[in-house]
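Asker: Predicted model, plus sequence, below.
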Amino acid sequence: MDDHLKIIIATYKFSKEAKFWWKSVTNQYKIEEMSWDTFKELFYEKYFFAPKRWKLKDQFISLIQGNMLVTEYENKFTSFSRFTPEMVSNEVDKVRKFVSRLDYKMRPLVTTQGIKVYSKAVERALILEAEAKDKDARKEQWKQKRNAESSSEGPS
């Protein structure tokens, strides 16, 4: 998709205040020649003041999966990474950053796959998470079954 079309689609969703702001931008710039990066820069300057952008950038830099589900982590990763494009400027860097902050048990299992496409890294992490949940559920069932059998035997 070309930059001009991206800008048209983005500005179509603007509400009252943003429409007024956009009108002033169209008076100052040749919109047909504007790049998507310039549009984002202008938009962020208007609606995400520098201290807010710095805070979001810091949140991205310190983001780790921790106790979050992979989907929660990925949502935050995607949201915060908009404010640090230099850290995820290409697919390989994006994968490396995402994987480096995954849960320590999951990280090597994704890293050893040699994945270079972000969506594939996320997919692999989701599969590993589902497998771990399934394993935990089976372990819990086995434990409950064992406890039920030992309590039904009772004292001899």
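Answerer: Alright, I've got the coordinates. Residues are numbered from 1 along each chain as shown.
Asker: From here on, just use CA atoms for contacts and neighbour counts.
Answerer: Will do.
Asker: What residues sit buried inside the lengthiest helix in the chain?
Answerer: Ordering each helix of the chain by length in residues (DSSP state H) puts helix 118-153 first. Across helix 118-153, burial judged by 16 or more other C-alpha atoms under 10 Å covers Y118, A121, V122, R124, A125, L126, L128, E129.
Asker: Could you tell me which other helices and strands that helix packs against?
Answerer: In terms of contacts (3 or more C-alpha pairs under 8 Å, 6 or more residues apart in numbering; DSSP states H and E), helix 118-153 is packed against helix 70-81, helix 91-100, helix 107-111.
Asker: Save those helices as JSON lines, and put in mean neighbour count too.
Answerer: JSON lines is the format used below for the helices and strands packed on helix 118-153 (neighbours: other C-alpha atoms under 10 Å):
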{"stretch": "helix 70-81", "mean neighbour count": "17"}
{"stretch": "helix 91-100", "mean neighbour count": "19"}
{"stretch": "helix 107-111", "mean neighbour count": "16"}
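Asker: ok, second structure coming up, stack it against the first:
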Amino acid sequence: MSNARGRPRTRSQPATVPDEVLEQTHKTPREFTSEEYRRGMAEMQVAAENWMLAIEKHHHSIGCLDDFRVRLSTFLLRGDAERWWETARQRFGDRGLTWAEFQQMFNVAYCPAWVQEQKTYEFIDLVQGSKTVAQYEAEFTALARYAPELVSTEAKKASKFQRGPRADIRHAFGGVQCKEYAVAVQRAYVVERDRNEWRAIQASKKGAGSSFNGKKGKWAAGQGHSQGKEPLCC
């Protein structure tokens, strides 16, 4: 067949990935496989989301164009994920997928809505409990993306964070609510540090007191024996 100008019509070929882009991709391989996460869907979803974030970051860092993103990303799929892709791509025939289409398919397969909903409720119910402030902050950061409406402003994010620490840390805030998230986190760290130092001092004093009382008791016991009296109770 020919086009309107009489030139032979050729079948569109997929864009060729430039050598320099391939070289950068091989230097920073970020493979994804779902097989190691069979113990739990939630763990696999977190791994899938982290992989997608890393891939997008890598694409931006090497200046990868949209035409090449799908090919470079699917090259890094392994195991079950690679077999999923070989099946999923057949739905599109010879037409290449856009990056947005690939992301949507990937999210449906590895980031199902019910797991995201579960993570949302985990964030809503998140409290410090027995965790340190650092551990609480890390979990807060990891789960916040599942409930963006709760942290859509700096004030909302700070307010949600300040509701989670243990009672002793919250009481130390004195009812003053920070409007900035970074300030709220810093205050929690400071309160935890001060309280840990106070506990360490009290424990040191208690230990020193016990040692002194023990020596005093031994001395009194010796005096009692030497005088023919019963040892004094300490």
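Answerer: Good, I have the coordinates. Computed from a prediction, not measured in an experiment: that's the story for all the values here.
Asker: Would you mind putting the buried residues of helix 118-153 of the first structure into JSON lines with distance to S156 of the first structure alongside?
Answerer: Shown next, in JSON lines, are the buried residues of helix 118-153 of the first structure (distance: C-alpha to C-alpha, whole Å):
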{"residue": "Y118", "distance to S156 of the first structure": "60"}
{"residue": "A121", "distance to S156 of the first structure": "55"}
{"residue": "V122", "distance to S156 of the first structure": "54"}
{"residue": "R124", "distance to S156 of the first structure": "50"}
{"residue": "A125", "distance to S156 of the first structure": "49"}
{"residue": "L126", "distance to S156 of the first structure": "48"}
{"residue": "L128", "distance to S156 of the first structure": "44"}
{"residue": "E129", "distance to S156 of the first structure": "43"}
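Asker: ok, so of those residues, who is nearest N67 of the first structure?
Answerer: For those, the closest approach to N67 of the first structure (C-alpha to C-alpha) belongs to E129, at 11.8 Å.
Asker: The closest one maps to what in the second structure?
Answerer: Aligned counterpart of E129 of the first structure in the second structure: E192 (TM-score structural alignment).
Asker: re the thing from before, with distance to A137 of the first structure added, can I get the helices and strands packed on helix 118-153 of the first structure in a markdown table?
Answerer: Formatted as a markdown table, these follow (distance: least, C-alpha to C-alpha, whole Å):
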| stretch | distance to A137 of the first structure |
| --- | --- |
| helix 70-81 | 18 |
| helix 91-100 | 25 |
| helix 107-111 | 20 |
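Asker: starting at the chain centroid, how far to the strand or helix carrying K55 of the first structure?
Answerer: Assigned by DSSP states H and E, K55 of the first structure belongs to helix 50-62. Put simply, helix 50-62 of the first structure sits 15 Å off its chain's centre (C-alpha atoms, centre = their mean, to the nearest Å).
Asker: Residues contacting that helix from elsewhere in the structure, which ones?
Answerer: Residues from elsewhere that reach helix 50-62 of the first structure (C-alpha atoms under 8 Å, 6 or more residues apart in numbering): K76, F77, F80, S81, F83, T84.
Asker: same thing with stretch 14-21 of the first structure?
Answerer: Against stretch 14-21 of the first structure from outside (C-alpha under 8 Å, 6+ apart): T11.
Asker: picking up where we left off before, among the buried residues of helix 118-153 of the first structure, pick out the one closest to K23 of the first structure, please.
Answerer: Comparing those against K23 of the first structure with C-alpha to C-alpha places Y118 closest, at 36.1 Å.
Asker: Relative to Y44 of the first structure, which of the buried residues of helix 118-153 of the first structure is nearest.
Answerer: Using C-alpha to C-alpha, Y118 comes nearest to Y44 of the first structure of the buried residues of helix 118-153 of the first structure, at 24.4 Å.
Asker: Could you find the closest non-adjacent residue to the match of E129 of the first structure?
Answerer: I169 (6.9 Å; C-alpha to C-alpha, 6 or more residues apart in numbering).
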